[in-house]
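Coordinates for the following, if possible.
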Amino acid sequence: MKTTFVVADDHPLVLEGVKGVLRAMDPDADILQATSYPDLLNVLSEDLDFSLVIADLNMPGMAGLDGIRAVQLKRPEVPMVIISATESQKAINKTLECGVAGYMFKSFSQQQMQDALEAVLQGETFVPQPGAQMFSSDEFEDKKKPDFGAAALNRLPMGVVIVDKGANVVFMNNAASDIFALNDGVDVGPSGVFRTAKVAETKMLHSMIADAAVDLGRANEEDREGGALTVSRPSYRRSFSLLVVPLPDEDVTSDSGNVAVFINDPEKHNEPPTNVLARLYGLTEAEARLLQALIVGKKLETVSEEFGVSMNTVRSHLKQVFRKTGTNRQPELVSLVMNSSAYLASNPVQVEDDYED
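Reported below is the predicted structural model:
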């Protein structure tokens, strides 16, 4: 079976250096490359038997341990080796605790890299001796302050991407990562830039981002407009809708980006758990199941068939749901739930048909 390696690093010299080591180890191997974590996740979405992933610790899109976790979630069966300029014991320990198969320094010679990679391919864990430089990085502090903002964004069922004025991705939530993995109209290019499948749409998106990123020190706040954009999909599914929103300068650092892009996939319907709906509105289990079905666009006839109950029973449950939620019509009912805290507990589901326009 042919060997397939993946190398990910946003520094061209390091990228080519590692690829050179791999070619020396196996001249016939396929070597795929990436220059950002979103790009790497797209590569790993391919239906290939990867032998090894070698990735920089910090790249555009994600940083540190978050990138490692995303890769392992995508392809847990593939061993991963980290390559980093950070030579501290804390960095080594933290990455190994995440389950990586090895850790290499960028200061390694080609022979040292080859020895490390061969050890990993033989099923060993490669652990280097820490260097003299002990970088002080918040990522590896023993008492690291929890990133509650990122954790909260990851609970949202819609995609959230934070970019700088050049549309470089500096953060994405879990939903956005799933959308990019579809490779269906929006993605992150090799250099870490947020783009679309069409040049004209990409230009419009980048223009909105640049407009929203105007420095408040040089412009009025009302000049930071952002905008909304519909992005077509090669699959011909319904278009993504993007909302570009400026973030207050005081909430971000100069190198963290100050524009948020919200991505909605109309093909995904968010389905709040029935227990959450029941508790919020005092519903019975049957009423909560009905409400859950209506939220994802199912018709009453379909609910009757799937639940194995008569239409009279379904209509009776619906009347009770209307009464308990203080609504009178189905659109009003769905809007109520989608604007409630139940939305944060939603699970995205694909609904191929039977939704109402």
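
okay, CA-based contacts and neighbour counts for the rest of this
Fine.

So R195 sits against D187, correct?
Yes: counting by CA atoms under 8 Å, R195 touches D187, with 5.7 Å between them.

Any idea how many residues pack against the residue nearest to A181 when sequence neighbours are not counted?
Distance criterion CA to CA, 6 or more residues apart in numbering; nearest residue to A181, sequence neighbours excluded, is N42 at 5.4 Å. Residues lying near N42 (other CA atoms under 10 Å) number 20.

Let's see this one next, to set against the first:
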Amino acid sequence: MTEKPPVRIAFVDDDENLLSSHRRNFARLRPGWDAVYFNDPFIARDAISADPAIGVVILDIHMPGMSGLELAAELRTLRSDLIIVMLTGYADLQSALLAVNELGVFRFYPKPTNLQTILEGLEGEIAARQGHVEETLPTDFLDLFELGVVAIDDTLSILHMNAQAAELMRGSSLVRSSSQGRLIIEPVPDGLGGFLNPPSNMAPRDHQSYSVERDGEKLSVLVRRIPKKTAGTATFMVILVDPAKQKPPAIDDLMDLFGLTRSEAKLTQKLAEGLALDQAAELVGISHSSARTYLKTIFSKTGVNRQPQLMKTVLSSIPSLR
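You can find the predicted model right below:
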């Protein structure tokens, strides 16, 4: 009987401390597997594309010169068989969906995630690839998000929901799951049906946000269309947010999502907490006049022109992974 070749994994990260940690722990955790390590994404791309023995690549999404998303896209073009895992310290949901759905990324883990957890997830995928594997949205990564996330099709049938969404539904009168397994939002947001099933003469929008309110209870709903790899039923991510419990995005998230400088992101974070501009400026450590100048730039980058609109945009932007 022919012995199976060992699993060979490539780690790609510009963080030398993290690579050193992987070197120390990998052999102990999986003594029967091999690993190679790269701190340069360009060198990694060339080496991985040339070595068919490398079956798995674990890469950081934020690297200088070439981002993890760019590297994953090139590797997927060169090596359709690769199992790609992405790590990030601050990424928005849109990047996660892009990585999973358009680039065929197996899983999307936040930093730090225990190496043992990643390797255990890979074992199941490697075993599954001995048979047929459907191109469906992996559900495990949905549980990484702090907010309620529900995957639906264009008939509102629930494909998956994470633990946070289930918990929110238990305590809300505005959203629930029907006995037929469909997502029910009451009152129904204006325009939701048209967003899910747009007329044939209209280009479908990528995302749409709604505010649902009844009897003093409020719920923010953000719906994102998931890009399809193949023809078939449209799939959507519904993000459910209780405005009373939501925390403003982290500074790094704001920089990543909107292209803000660190100072602009700090000011935006304070404004999202409901502070007046002069209060936010004082906490950030800038003058009121500087804050007004920053605010104009922030408005330009976020596509709004008033502070209430800024708060709504920021608070519906999906903060971060755990």
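
now what about the TM-score between them?
The TM-score (TM-score structural alignment, normalised by the length of structure 2) is 0.38; 192 aligned residues with a CA RMSD of 5.9 Å.

Now the element after the host helix or strand of the residue nearest to A181 of structure 1, going C-ward?
According to DSSP states H and E, N42 of structure 1 maps onto helix 37-44. Downstream of helix 37-44 of structure 1, the first helix or strand assigned by DSSP H and E is strand 52-56.

Now do the same contact list for the residue lying closest to L277 of structure 1 once chain neighbours are set aside.
Nearest non-adjacent residue to L277 of structure 1, counting by CA to CA, 6+ apart: A288, 5.8 Å away. The contact partners of A288 of structure 1, by CA atoms under 8 Å, 6 or more residues apart in numbering, come to 274-275, 277-278.

From those residues, which land in helices?
Residues of those located in helices (DSSP state H): 274-275, 277-278.

between the residues you listed, which has the most around it?
Neighbour max across those (other CA under 10 Å) = L277, 24 neighbours.

Against M59 of structure 1, how distant is it?
40 Å (CA to CA, to the nearest Å).

Next one: V223 of structure 2 relative to I83 of structure 2, how far apart?
28 Å.

and the closest residue to L32 of structure 1 other than its chain neighbours, what element?
Among residues not flanking L32 of structure 1 along the chain, V6 sits closest, at 4.7 Å (CA to CA, 6+ apart). Following DSSP H and E, one finds V6 of structure 1 within strand 4-8.

Compute the inter-axis angle for the helix or strand where D178 of structure 1 lies and helix 37-44.
The secondary structure element spanning D178 of structure 1 is helix 174-181 (assigned by DSSP H and E). Inter-element angle recorded for helix 174-181 of structure 1 and helix 37-44: 50 degrees (by axes from the mean of the first three to the mean of the last three CA atoms, to 10 degrees).

Which strands and helices lie in contact with helix 174-181 of structure 1?
helix 37-44, strand 159-163, strand 186-188 (3 or more CA pairs under 8 Å, 6 or more residues apart in numbering; DSSP states H and E).

tell me the angle the first one makes with strand 4-8.
If you take the same axes, to 10 degrees, helix 37-44 of structure 1 sits at 170 degrees to strand 4-8.

from the ones in helices among the contacts of A288 of structure 1, which is closest to F180 of structure 1?
For those, the residue nearest F180 of structure 1 by CA to CA is T274; the value is 28.8 Å.

Skipping its backbone neighbours, what lies nearest the closest one in space?
A288 (5.2 Å).

Could you measure from that neighbour over to S335 of structure 1?
From A288 of structure 1 over to S335 of structure 1 (counting by CA to CA), the distance is 15 Å.

Over to R323 of structure 1?
15 Å.

distance of the residue nearest to K218 of structure 2 when sequence neighbours are not counted from V175 of structure 2?
Using CA to CA, 6+ apart and skipping residues adjacent in sequence, the residue nearest K218 of structure 2 is V212, 5.7 Å away. V212 of structure 2 is 9 Å from V175 of structure 2, where distance means CA to CA.

Looking at those two, which one has more neighbours?
Neighbour totals were compared for V212 of structure 2 and V175, and V175 leads with 20 against 17 (other CA under 10 Å).

and which of the contacts of A288 of structure 1 is nearest to I92 of structure 1?
N275 (42.3 Å).

Strands along the stretch 1-150 of structure 2, start to end?
8-12, 34-38, 54-60, 83-88, 107-110, 148-153 (DSSP state E, counting those that start in this stretch).

so which of those gets nearest I298 of structure 2?
Short answer: strand 83-88, nearest of those by CA to CA, at 24.7 Å.

on contacts alone, who are the packing partners of that closest one?
strand 54-60, strand 107-110.

ok so, going back, in what helix or strand does the residue nearest to K218 of structure 2 lie?
Counting by DSSP H and E, V212 of structure 2 is part of strand 207-214.

which helices and strands sit right next to that strand?
Strand 207-214 of structure 2 packs on strand 217-226, going by 3+ CA pairs under 8 Å, 6+ apart.

May I see the buried residues of the strand it packs on?
218-226 (16 or more other CA atoms under 10 Å).

Out of those, which comes closest to E70 of structure 2?
Looking across the buried residues of strand 217-226 of structure 2 and measuring by CA to CA, the closest to E70 of structure 2 is I226, at 19.0 Å.
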